[in-house]
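> The sequence isn't on hand, but the structure is:
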């Protein structure tokens, strides 16, 4: 069995959604096949999305990102501390 692509699985979901949305009378005879195909297509799409999210998380956690992120966090913390120090001298009235 060949593995279905995200694009083809998404096409199945879109086709079935359009069919269900536009039909005037429900066709119960086709409903089981529509649901079965839709569930399988959903699983393919979900697996692809999960794989992309995992790859992005891995890419963003690489050492290059880790070197940048603490610097940005430290700069933000220093700016917040400076704002707090300035606020201490302010008279509220």
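Arrived safely. Just so it is clear, the model here is predicted, and its values are computed rather than measured.

> hey, let's count contacts and neighbours off CA atoms from now on
OK.

> contacts for stretch 10-27?
Identification of contacts with stretch 10-27 by C-alpha atoms under 8 Å, 6 or more residues apart in numbering yields 34, 37, 38, 41, 42, 45.

> Filter the residues you listed down to the buried ones and hand me the PyMOL line.
To isolate the buried ones among these in PyMOL, judged by 16 or more other C-alpha atoms under 10 Å, type:
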select buried, resi 34+38+41+42+45
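
> Narrow the contacts of stretch 10-27 to those in helices?
Judged by DSSP state H, these include 34, 37, 38, 41, 42, 45 as members of helices.

> Check it against this one:
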């Protein structure tokens, strides 16, 4: 089972590769474009889930440290 950070990095790299492919001056094959958009959407959602989990963990850590101060 891949580590969650590997999953994030893998999905982020996939997004970068798709973006680079779409920026190429050649006209993309419309069938490939549909596949690329679908893959990019999945990769984006996976990255977003990880980012939200990290934000939540950081928020909980900050709230926990404020309790000990006050």
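Thanks, I have it. As the structure is a computational prediction, the values presented were derived from the model and not from experiment.

> Would you mind reporting the TM-score between them?
Superposed pair, TM-score by TM-score structural alignment, normalised by the length of the second structure: 0.82. Supporting alignment: 66 aligned residues with a C-alpha RMSD of 1.9 Å.

> if we can go back for a sec, among the contacts of stretch 10-27 of the first structure, which one lies nearest to residue 73 of the first structure?
Proximity of those to residue 73 of the first structure (C-alpha to C-alpha) peaks at residue 45, which lies at 34.9 Å.

> Map the closest one onto the second structure.
Residue correspondence to the second structure (TM-score structural alignment): residue 45 of the first structure is matched to residue 47.

> could I get the ones in helices among the contacts of stretch 10-27 of the first structure as TSV with distance to residue 14 of the first structure?
Converted to TSV, those look like this (distance: C-alpha to C-alpha, whole Å):
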residue	distance to residue 14 of the first structure
34	11
37	11
38	9
41	10
42	11
45	12
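
> element containing the aligned partner of residue 11 of the second structure in the first structure?
Matched to the first structure by TM-score structural alignment, residue 11 of the second structure sits across from residue 9. According to DSSP states H and E, residue 9 of the first structure maps onto helix 6-22.
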